[in-house]
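A.B. asks: make a model of this:
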Amino acid sequence: MKVLVTGAAGFIGGQLWHALWKRGDEVVGIDNFSYGNLDNLKFEDHDFGPEVRRMDIRDREAIPALFEAEKFDVVYNIAGIAPLPDCQSDPVQAVEVNTLGLVHLLECARRTGVKQVVQASTNAMYENETEFPTVETSFHTPTLIYPNTKYCGERFCQSFADTYGMTVTCLRFANVYGPHIDCLRKQPPFVGYMIRELYYGRTPEFHSDGNQRRDYIYVDDLIALALRVVERPQPGFDAVNVSSNQSYSVRELYATACRLMGKDIEAKYCPTSHYWAKYPELYGGAYGIKPEILDHEVNKFSLCDNAHAREAYGWVPQVDIETGLARVIEEECKMLAARDNA
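C.D. replies: Here you go, the predicted structure:
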C-alpha cells in the first residue's frame, strides 16, 4: 500500500511513519519543518531523515503534482499547528494550515482516487461540554481558534465524504504523550515540560491549582488505532475518539513522575493568566482575550468515551499511564543528555 504522511517529522507523524514502514507499506513523508524535527525520524532500526521531503501542504503546485505522480492509496494528514496559544496569536495562519491545508489535500485525494483520508483531529473540540465522557455524535461548537480550525476541518471532511462518496476518518486525539514528545518548544505539552524541568532539577510552573483533570493517550495506542481504521475502513465520514477513557490530574501525574525519576521538587502553581504569558499580543489591541476564557481553558475537564473505537474497529488501549510515563521519562532523559553532551 502506498501511503502519504504529512507532518511526518512531528512527534506523532514520525511514529506513524515508523509503524507503517515496519508493516511493509511504501511511505512518502512530507513536512515543512515549521514544527517538525529530524530527531523524530531517527529510530534504532531506521533513520527516515534522508527520505523526508520538505513540502508544505498548502503548496498549490507541488502537492497536486505529488498526488498525480505517486497515486496514494491512503493519506494521513498529521500536519498542523497544534499549540493552542500559537493558533490564538496567529489565527489566519492557523486556519490556512489546519483548515485550508486539509481542504487542499482532500481535493487532491478526490482528483486522484485516494481510497481513504485519515485526519488528525482533536478532543479540544469538546471544550464547552459539561457531560462526560464526551461522545463523537453530540457536542457544542468550540470557542478558541485551534479547536475551531479542527471542527471546521471535520465539516469539510464530511462534505467531501457526503458529496463524492469518499472515505474520510477523523481521529480526535486526547492528550498524546510518548517517546519523541516535544519538550523544547515555546509551549511544550504538559508531560514533556514536566519531565524536562525535573531532569534539570528545576521547579516546574503549572497553572491553576493542579487539580484539573485530562484524558491522556499513549502514542503507541494512538498509532495502533490509526492503522486499524485503515484495516477496517468505515465507508463515508467517521469521527473517532482516541482516548483512554480515564482522566488524571496535574498533581497525580507530577507525583508519579517525581517518584519514577527519584525527585523531590515541589511544583509552583501559578494564576491561569500564566498559561499565555509568553503571548502578550493576546492581551493588546482594542480587544484582549477574556480572563474567563483563560480560566476555562486551563481548568476544563476532559474525558472521552472510546466505545466507538472499540465497537467499530476492535481497538482497546494497551498502555497504562504509569508504564507510559516510565517509557517517556527514559527516552526524554536520553535525548536531553545527548543534547547536553553534543
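
A.B. asks: going by C-alpha atoms from here, please, whenever you check contacts or count neighbours.
C.D. replies: Noted.

A.B. asks: ok, Leu303 to Thr122 distance?
C.D. replies: Distance of Leu303 to Thr122, computed by C-alpha to C-alpha, to the nearest Å: 12 Å.

A.B. asks: check Gln212 too.
C.D. replies: Per C-alpha to C-alpha, Gln212 is found 19 Å from Thr122.

A.B. asks: with neighbour numbers in mind, choose between those two.
C.D. replies: With neighbours defined as other C-alpha atoms under 10 Å, Gln212 and Thr122 compare such that Thr122 has more, 21 against 17.

A.B. asks: where does the residue lying closest to that one once chain neighbours are set aside land in three-state SS?
C.D. replies: Among residues not flanking Thr122 along the chain, Arg172 sits closest, at 4.0 Å (C-alpha to C-alpha, 6 or more residues apart in numbering). Secondary structure state of Arg172, per DSSP: H, G, I helix; E, B strand; the rest coil, is strand.

A.B. asks: name the helix or strand for Phe132, please.
C.D. replies: Following DSSP states H and E, there is no helix or strand that holds Phe132.

A.B. asks: now the other sequence, so there's something to compare against:
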Amino acid sequence: MNDKKILITGGLGFIGSYIADELIDENEVLIIDNKSTGKVENLQNINHENLTLIEKDLNDADLDDILTDVDYVFHLAAMASVPLSIENPSECIENNMDATIKLINACKNNNVKKIIFSSSSSVYGDNTNIPLKESEYPLPKSPYAASKASGELFLKTYYEAYGLNYISLRYFNVFGPKQDKNSQYAAVIPNFITALLEGEQPIIYGDGEQTRDFIYIRDVVNANIKAAESDYNGIINVASGKKTTINELYKIISETLGSDIEPKYLPERKGDIKHSLADVNNMKKIDYKVNLNDFENQLKETINWFKTKL
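C.D. replies: Got it, this is the predicted structure:
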C-alpha cells in the first residue's frame, strides 16, 4: 500500500501502533487515540514526517474534518476488556458501540474506500461448533463481545445500504513484543512471561485445559493490510487455526525461560470461554496464510522483548 491517506483509530495501542509503523514510510498516516490505554512510545518514530497524531476521543472528535480525503480506516479504538465491560457496560457501549457507529457514518459521508474493523473471536461465545466459522451465529457472553458483534452488523448494513466497503477481522488470541500485560489481547502470554521473569507464581484461571488459538502480531498486521487491499467485503477470522491449551502454553514458556515455578490455579473468570479455535479458510479471500511452524520462535521473540524491558 503506497501513497494513501490512512486513519488508524487507537493507533497508539498494541496492534494499532504496529500497523502505523508498517504503513508510515509510504503513506500519510493519521492516528486518533485518547491515550486511555495507548502509549506514544509504542510508535517507532513519533516525529515521522508522515504522521499526524490527534489526541482525542472518537466521540468528541470532528470526524468529518479528520476523514477529509482519507482512503482507508483501520478501526481499533475500543474498550478491549471482557472483565471491564462486565463491570462497566455503559462505558463499553459508549466507547465501542456509539463511537463505532459514529465513525462508520462518517466514513460513508466522506467516501472512504474501505474500513477495516478490529472485531474479536469473543463474538462466538461458547459455541461448540469448532473450528469456528464466520457463518456461525454470534453468541456473545459479555458487553465487549456484544459491542463487537454490533459493529460487524452495522458495517454489513452500511455496505448493503450505502456501498461502504468493509472487512471485519475477528482476532483470536493476539500476542507479541510491545504487548501490555494488562491488555486483554491474549494477556495470558505476557502475564506468564512477566511473572516468571520476576520469580512469581503465574495464575491460570480454571483447570488450564481450556484451549486458545494464538496469532502473532505481525500476522495480524499483514492481515489488516491484505484486507484493505482486497476486494472482499465481509467477516474474516484472523487466527492460526491451531489450538493450544493454557497448560501447554505454560509448559513452553516455562521451559524456554528455564523456570520450575508451578502455576497457581484459580476459579474460572466470568465471561471467559472454554474453547476457541478458528476455521481459517476464509483468509484465502484476502490472500493470506499463517505459517504454523513459527509459533515457538514467535514466543521466544516475545520472551526476549520482555527480558529487555524487565
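
A.B. asks: return the residue of the second structure aligned against the residue nearest to Thr122 of the first structure.
C.D. replies: Alignment note (TM-score structural alignment): Arg172 of the first structure maps to Arg170 of the second structure.

A.B. asks: what does His104 of the first structure give?
C.D. replies: Match for His104 of the first structure (TM-score structural alignment): Lys102.

A.B. asks: which stretch of helix or strand covers Phe104 of the first structure?
C.D. replies: Slight slip there: residue 104 of the first structure is His, not Phe. Applying DSSP H and E, one finds His104 of the first structure within helix 101-112.

A.B. asks: can you pull the buried residues of that helix?
C.D. replies: Using 16 or more other C-alpha atoms under 10 Å as the burial criterion, the residues of helix 101-112 of the first structure that qualify are 101-106, 108-110, 112.

A.B. asks: do the same with stretch 334-342 of the first structure
C.D. replies: The neighbour-count check on stretch 334-342 of the first structure (16+ other C-alpha under 10 Å) flags Leu336 as buried.

A.B. asks: for stretch 277-294 of the second structure, same thing?
C.D. replies: For stretch 277-294 of the second structure, by 16+ other C-alpha under 10 Å, it's 277-280, 282-283, 286, 288-290.

A.B. asks: before we move on, what about stretch 132-142 of the first structure?
C.D. replies: Buried residues in stretch 132-142 of the first structure, counting neighbours by 16+ other C-alpha under 10 Å, are found at 133-136, 142.

A.B. asks: for stretch 205-221 of the second structure, same thing?
C.D. replies: Neighbour-count burial for stretch 205-221 of the second structure [16+ other C-alpha under 10 Å]: 205-206, 208, 210-221.

A.B. asks: what's the closest of those to Thr9 of the second structure?
C.D. replies: Nearest to Thr9 of the second structure among these: Val221, at 14.3 Å, using C-alpha to C-alpha.

A.B. asks: map that closest one across to the first structure for me.
C.D. replies: Match for Val221 of the second structure (TM-score structural alignment): Ile223.

A.B. asks: for that match, which non-adjacent residue is closest in space?
C.D. replies: Spatially, and ignoring its direct neighbours in sequence, Ile223 of the first structure is nearest to Leu16 (6.0 Å; C-alpha to C-alpha, 6+ apart).

A.B. asks: same check, this time on Tyr250 of the second structure
C.D. replies: Once flanking residues are discounted, Tyr250 of the second structure sits nearest to Phe192: 7.0 Å by C-alpha to C-alpha, 6+ apart.

A.B. asks: if I look at the alignment partner in the first structure of the one you found, how far off is Ala9 of the first structure?
C.D. replies: Counting by TM-score structural alignment, Phe192 of the second structure corresponds to Met194 in the first structure. From Met194 of the first structure across to Ala9 of the first structure, the span is 23 Å (C-alpha to C-alpha).

A.B. asks: likewise Leu171 of the first structure?
C.D. replies: Following C-alpha to C-alpha, the distance that separates Leu171 of the first structure from Ala9 of the first structure is 19 Å.

A.B. asks: before we move on, back to that, any idea what the residue nearest to Ile223 of the first structure aligns with in the second structure?
C.D. replies: In the second structure, Leu16 of the first structure lands on Ile19 (TM-score structural alignment).

A.B. asks: isn't that match right up against Val221?
C.D. replies: Yes: here Ile19 of the second structure reaches Val221: they are 5.6 Å apart, a contact under C-alpha atoms under 8 Å.

A.B. asks: circling back to that earlier point, so which of the buried residues of stretch 277-294 of the second structure comes closest to Ser240 of the second structure?
C.D. replies: Nearest to Ser240 of the second structure, judged by C-alpha to C-alpha, of those is Val290 at 5.9 Å.

A.B. asks: if we can go back for a sec, list the residues that contact the match of Val221 of the second structure.
C.D. replies: Ile223 of the first structure makes contact with 15-16, 19, according to C-alpha atoms under 8 Å, 6 or more residues apart in numbering.

A.B. asks: in strands only, show me the residues you listed.
C.D. replies: Secondary structure defined by DSSP state E assigns none of the contacts of Ile223 of the first structure to strands.

A.B. asks: can you give me the strands in the stretch 101-250 of the first structure?
C.D. replies: 116-122, 168-173, 175-177, 205-207, 213-218, 237-242, 247-249 (DSSP state E, counting those that start in this stretch).

A.B. asks: switch those over to TSV; also include distance to Val3 of the first structure.
C.D. replies: As requested, those are exported to TSV (distance: least, C-alpha to C-alpha, whole Å):
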stretch	distance to Val3 of the first structure
strand 116-122	10
strand 168-173	14
strand 175-177	23
strand 205-207	39
strand 213-218	23
strand 237-242	19
strand 247-249	33
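
A.B. asks: out of those strands, the one nearest Lys268 of the first structure is which?
C.D. replies: That would be, of those and by C-alpha to C-alpha, strand 205-207, which comes in at 4.8 Å.

A.B. asks: excluding chain neighbours, what is closest to Asn211 of the first structure?
C.D. replies: Per C-alpha to C-alpha, 6+ apart, closest to Asn211 of the first structure is Ser249, 5.3 Å.

A.B. asks: just give me the match in the second structure for that neighbour.
C.D. replies: By TM-score structural alignment, Ser249 of the first structure lines up with Thr245.
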